[in-house]
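S.K.: here are the coordinates; sequence isn't available:
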């Protein structure tokens, strides 16, 4: 965040030209420059600031050939004019890239001459130019090296020492996505290092075939220097998260101090695991468990420090809930550094003081899209974090279902690459009690809909979706009744839901519509809070202002949907046999003559779930904890005793050793008289000892499903309720043909609420993206 203006800037009279210039078309700038020196001083910097983009705005067909001619002409222009160029953005020219064999000499010479031709160049964007030899930049120098370099999708491999070039020493933003070659060599040889890139704050490395070891080396190299890191479309797995926490997350915590509004975390001393960190429960207030505190929409009070010189405008403090989300895109960064075509460039002093250049004690913007990450690991990462993440993108996560808990129709012996994707029971980790600074989230739609993505090889997408909604959804609603709603985190400003199916039995449509209605309700409540405030009272948070719905491609365009009843190359009778070999939890296995879907279990409604549930059981007895021994290496071991059952409920004594100290936790083993979820959980534990794993404190979602507050659960067994112990059947052709278009359903809802005064129309930005 920039410092306030100087006294001179704040008190000087503003020229009327400064006021009207932004409203004048860029096509008029050249003529206005000829009027007088005063006009030239105002409009020449706007005209030359970003010349390639300015040319596009003037309807000129710019390509590389045009750019090379432009550079040649600029060599004869006065240095004062060339110094007005602060950005060279060739991204729009990428589609017309010329053959490298013809223009190799031009490209290399032009790149080498760029810093000298434009001595004040701050931003260089060459994305998509596969034939430009970026390595030609390595040997160049400049009086003022650029601050932004984006070379994504450039297909000529960079030399290892490229990152050691003096031209890169001032970089704040670097994008090397989708380029050939590995980053491991530059990291090992310390070319890609803090010493060579001391100002780097934003690094994008999508699609670089990066594995956990290379990503770990990257984190160890830069530690807390970066505040934005994009590792999307790589080979990153859960193994990376320990290093991410150790190297790139700040110490301390931004949580606490808002217990009545948000709840608070109760940490259990001496109880810890390597994956989850220190055990903690969410201690709810009367208001926090229903997300209904009257002050939930008010921003935080200002923080005060004893030292006036201490910078509190960084990531070491909790955001007040009102500030706009900081963007880490190329366009946003370019705007900060150069101003953009038609605008005046900011001063160097302004850039130096800008928030984008400041360290933030670790990662605040993390992009992990399209990697092999489990939902459990993502939940653990956020729970172990100090709450500093402002933007999180992880568009798909795998549900970790043990092989022994997979039914016949989902076993890897039949479907080697079968996956169940989504994120269930995790709504609480996106509340301020865990994610106090979260403003932007991109996540699988199941966070809101509870509908997972089922992917079976050789089975049509439509059939998989039908099974997911007809058979898996009722189980998800039973085990994980709490879904994310806007009032869980009014500080969240933007939510993107990914991998939404294009076709549905109707349940996905209903759940998305319900969410949009709740977003509209939040809008209304925030406006009501504003009207009720007296002058001088605190401001309100922005609330959820942007909802983006990203749809998967339309599976009806695939031929497999039209071929056969279930769109599978497997024998229908074999599928039926596999579906029926597990006994049906709903009262009998399905046969090929079944025509109706499984009756849903008796679970709470969505409204009840999102408003919170009173605990129906008393807390468990006190936990026995041994004091840790000093000087011993960190280690972890586990053992457990036989279940101690009663007619009502059972508890398992689970023993763990951590860092040389053993502690015991009473793990809830289910109940014969409790909710349907706790009864099924008990049955699974009694039938399969392999599920006595992944002990963790009961979350608010577990409590909503019937687990006593303050208890521990075997999450491996709880998660297995989604698929274990019941049969399914595959849809018939008429059932697939009867599925509804989700996109059309959302359109119909919007059309039915707009301008009708029904109070359910969402006035924020609703963006829909169709998959292709």
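M.R.: Thanks, I have it. All values derive from a computational prediction rather than experimental measurement.

S.K.: all contacts plus neighbour counts: C-alpha atoms, from now on.
M.R.: OK.

S.K.: State whether residue 530 is indeed within a helix.
M.R.: Yes - counting by DSSP: H, G, I helix; E, B strand; the rest coil, residue 530 is part of a helix.

S.K.: Could you count how many residues lie near the closest residue to it other than its chain neighbours?
M.R.: Distance criterion C-alpha to C-alpha, 6 or more residues apart in numbering; nearest residue to residue 530, sequence neighbours excluded, is residue 540 at 6.8 Å. By the measure other C-alpha atoms under 10 Å, the count of residues near residue 540 is 22.

S.K.: so how far is residue 488 from residue 540?
M.R.: 16 Å (C-alpha to C-alpha, to the nearest Å).

S.K.: Over to residue 735?
M.R.: 36 Å.

S.K.: Between these two, point out the one with more neighbours.
M.R.: Legend: neighbour count by other C-alpha under 10 Å for residue 735 and residue 488, higher for residue 488 (25 against 17).

S.K.: Surely the more buried one touches residue 289?
M.R.: No - using C-alpha atoms under 8 Å as the test, residue 488 is too far from residue 289 to be in contact (9.2 Å).

S.K.: Next, please give the residue ranges for the helices of the stretch 551-700 of the chain.
M.R.: Secondary structure of the stretch 551-700 of the chain (DSSP state H, counting those that start in this stretch): helices at 572-580, 606-611, 676-687, 700-704.

S.K.: How about the stretch 151-300 of the chain?
M.R.: 184-188, 212-222, 241-248, 259-262.

S.K.: How about residue 257: what's its closest non-neighbour residue?
M.R.: residue 264 (7.9 Å).

S.K.: want to compare, so here's the second one:
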């Protein structure tokens, strides 16, 4: 329980019918409502709450939907009492009247359904939910011209949930000026034709929808300028925003940080021994990176083994009977053990209708009030399918001060500013980000949907010269070796035990081994986490003690497969721009047989996977780390330069200088240090200054130093002119879905079996 019940809730016992009502079959509601007045009060609202859904549960055939609706609206309702019609709170047209039948024509459907929208306040005076998602015929335009009739001054007679996603009809720019839509809490206008910017300027703004909290605008050709207008208008009013599949870039990330998130942090030093803490020497920062904060580890935070890591936070103490909730300035993160707040259409609809069945007053505050922190601003954000880079995502996670609870960003492009950028090679992934998922940064994060490279260290590669499966092999061998050098750490379940749901996207359908091994290793670690949580529960002396459950849901989204070509690589592939001779340790690689090359690549990749799972934290720096840059762990031969940050680039607008590490003069250092030392000689790569994070330190960077992130990120891009024969790798391909299913079958009944919910889905795009 995140908050204590009120006195009335704690002392009032519910009637037994309220307890058994949810368990009574839908088909029995009609008979139960005829027993007596008490039964009528309990079951009539359930029967009429969502009539289209109830009719389907009673056996209405899809071919008869339109005929039934005509009789229901134009005949049956004429003899129904107003009190009964007031029980109707939801009309869900999803999957209703979409099947062609004898009566189903454009004219008939518009006359029977679309025209009935004009009379909704009269037909159903207490309607709050209207869902027409994807209906091929319904035109919601008439909603803008309905007459609102207040039958009860205490109850707002207007919609609170409106789902118009995927409707084929254009909305007038003044659509949301209607008083019938003024109390909207949830709005989905995804995949509609027409420009969204004019609608935002004319009506979709706080002046006309002041109670809006959840807004979904997927696939609307939204660009940075239109998004800026939208975010400026709403400010911190929204707590959930879906901008997926648009044309947004990193510029929108900056606007989101500036306009849509609370400026009060949820990060705290109180959990230092468990999670580590952030230190900010001089409180400096840059616009490109964000605040320059180092991660200071305790003795156990870097390896995620603290015995208290599975215990939730204590509830906040509120002094004084007059204060029933936290004030705006009292920021407290969620405990981590309670249910996460969902923003999907079914969850919001169920929440609203459950309030109504509980005979509680209908109020937007039931959705907008955040009892855990009491702050405004976004907590749920979806930005998948845009042109946002991995650097932009990292900056967002640094600057949102732990506010995000739900984050969906499945594709992150890694940009290169060297000659590699002019080739056809395009790399997508999320590297060097696992530390940003930790509670010390992402204090409230409960649900994450992200590219699988966060766990596997294997990017997605696209190239005009390579087929989909060939590109997957190239990513799994050559590019992965570069990624492993630069980013030796990956995300593991105990990186953030408060995370309950993880979705990994863009997983190739076939693998030569390392991808499958990385995924199965992750499931093994999830099983270990589950056993650790069960052990904590078993050792708890208090009855009903709560713990942080860890990962409960893992979803693996596989890419749509293409037919395997006869040759893995075409003859005209330009390997000069794709492969780096440094990626292969065999000096006579070109003379090596094809089978030997294939075995070498696969073996090296799998060996790196094995080593990678052991390195899950950074070195312990708690004994010597301080609060100034003078506490750098310097090695012999380290080279530093003085870098000046001008006012336009500064986070605070002040000019300042930093000592930036540019590598080592000593030969024989780690591959990452050697590559970084070479990259930083290029003036174009001396950009994006930031503090060394755990994966940098693990790769050889002195703790407490600043580096050029652009030069470091450039390591992932291979170059050179090697042309190894990768054709034999075709025989090593394994189906990822089959391999995961085999792994689950083999581990079932053993200690390695993870008991959470695992889903394998294939992307049909």
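M.R.: Done, it's in. Owing to the predicted nature of the structure, the values given are computational and were not obtained by experimental measurement.

S.K.: rewinding a little: so what's the residue count around the residue nearest to residue 257 of structure 1?
M.R.: Residues near residue 264 of structure 1, counting by other C-alpha under 10 Å, number 22.

S.K.: and it, what is it in contact with?
M.R.: 256, 257, 258, 282, 283, 284, 433 (C-alpha atoms under 8 Å, 6 or more residues apart in numbering).

S.K.: which of the residues you listed show up in structure 2 as well?
M.R.: With both residues aligned by TM-score structural alignment, their matches' C-alpha atoms under 8 Å, the contacts of the contacts of residue 264 of structure 1 that structure 2 also has are 256, 258, 282, 283, 284, 433.

S.K.: Serialize the residues you listed to JSON lines and add fields for neighbour count.
M.R.: Output for these, formatted as JSON lines (neighbours: other C-alpha atoms under 10 Å):
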{"residue": "256", "neighbour count": "15"}
{"residue": "258", "neighbour count": "14"}
{"residue": "282", "neighbour count": "23"}
{"residue": "283", "neighbour count": "19"}
{"residue": "284", "neighbour count": "18"}
{"residue": "433", "neighbour count": "27"}
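
S.K.: Residue 189 of structure 1: which of those residues is nearest?
M.R.: Checking those against residue 189 of structure 1 with C-alpha to C-alpha, the nearest one is residue 433 at 41.7 Å.

S.K.: I figured that closest one hits residue 262, correct?
M.R.: Yes - counting by C-alpha under 8 Å, residue 262 is a contact partner of residue 433 of structure 1 at 5.8 Å.

S.K.: Give the equivalent position in structure 1 for residue 512 of structure 2.
M.R.: If you follow residue 512 of structure 2 across to structure 1 using TM-score structural alignment, you land on residue 505.

S.K.: follow-up on the earlier one: considering the kept ones among the contacts of residue 264 of structure 1, which is situated nearest to residue 607 of structure 1?
M.R.: Residue 607 of structure 1 lies nearest to residue 284 out of these, by C-alpha to C-alpha, at 18.6 Å.

S.K.: Leaving out the residues flanking it, which one is nearest to the closest one?
M.R.: Once flanking residues are discounted, residue 284 of structure 1 sits nearest to residue 263: 4.6 Å by C-alpha to C-alpha, 6+ apart.

S.K.: quick one on the thing from earlier: contacting residues for the residue nearest to residue 530 of structure 1?
M.R.: Taking C-alpha under 8 Å, 6+ apart, we find residue 540 of structure 1 in contact with 297, 298, 299, 322, 526, 529, 530.

S.K.: ok, now which ones touch the match of residue 512 of structure 2?
M.R.: Counting by C-alpha under 8 Å, 6+ apart, residue 505 of structure 1 has contacts 466, 469, 738, 739, 740.

S.K.: Now render those as JSON lines, adding distance to residue 98 of structure 1 and secondary structure.
M.R.: Putting those into JSON lines (distance: C-alpha to C-alpha, whole Å; DSSP: H, G, I helix; E, B strand; the rest coil) gives the following:
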{"residue": "466", "distance to residue 98 of structure 1": "48", "secondary structure": "helix"}
{"residue": "469", "distance to residue 98 of structure 1": "50", "secondary structure": "helix"}
{"residue": "738", "distance to residue 98 of structure 1": "50", "secondary structure": "coil"}
{"residue": "739", "distance to residue 98 of structure 1": "47", "secondary structure": "coil"}
{"residue": "740", "distance to residue 98 of structure 1": "46", "secondary structure": "strand"}
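
S.K.: Need the buried ones from those residues selected in ChimeraX.
M.R.: In ChimeraX syntax, the buried subset of these is picked out as below (16 or more other C-alpha atoms under 10 Å):
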select :466,469,739,740
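
S.K.: In the contacts of residue 505 of structure 1, find the pair that's most separated.
M.R.: Distance extremes for these: the farthest pair is 469 and 738 at 13.6 Å, using C-alpha to C-alpha.

S.K.: Which position in structure 2 pairs with residue 209 of structure 1?
M.R.: By TM-score structural alignment, residue 209 of structure 1 lines up with residue 221.

S.K.: still on that earlier bit, residue 81 of structure 1 is nearest to which of the helices of the stretch 551-700 of structure 1?
M.R.: Going by C-alpha to C-alpha, the one of the helices of the stretch 551-700 of structure 1 nearest residue 81 of structure 1 is helix 606-611, 60.5 Å.

S.K.: related to what we said a few turns ago, can you tell me how far the counterpart of the residue nearest to residue 257 of structure 1 in structure 2 is from residue 82 of structure 2?
M.R.: When structure 2 is aligned by TM-score structural alignment, residue 264 of structure 1 is paired with residue 277. From residue 277 of structure 2 across to residue 82 of structure 2, the span is 60 Å (C-alpha to C-alpha).

S.K.: for residue 30 of structure 2, same thing?
M.R.: Separation of residue 30 of structure 2 from residue 82 of structure 2 (C-alpha to C-alpha) stands at 18 Å.

S.K.: Run a quick neighbour tally on the residue nearest to residue 284 of structure 1.
M.R.: Burial measure for residue 263 of structure 1: 23 neighbouring residues, criterion other C-alpha under 10 Å.

S.K.: cool, and residue 666 of structure 1?
M.R.: Per other C-alpha under 10 Å, the neighbour tally for residue 666 of structure 1 reads 22.

S.K.: still on that earlier bit, identify, from the contacts of residue 264 of structure 1, the entry nearest to residue 640 of structure 1.
M.R.: Using C-alpha to C-alpha, the shortest approach to residue 640 of structure 1 within these belongs to residue 282, at 25.0 Å.

S.K.: What segments of the stretch 401-550 of structure 2 are strands?
M.R.: 406-409, 426-428, 447-451, 460-462, 501-507, 510-511 (DSSP state E, counting those that start in this stretch).

S.K.: could those strands be laid out in TSV, adding mean neighbour count and distance to residue 15 of structure 2?
M.R.: What follows is these, written out as TSV (neighbours: other C-alpha atoms under 10 Å; distance: least, C-alpha to C-alpha, whole Å):
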stretch	mean neighbour count	distance to residue 15 of structure 2
strand 406-409	21	37
strand 426-428	20	56
strand 447-451	23	36
strand 460-462	23	57
strand 501-507	21	36
strand 510-511	22	57
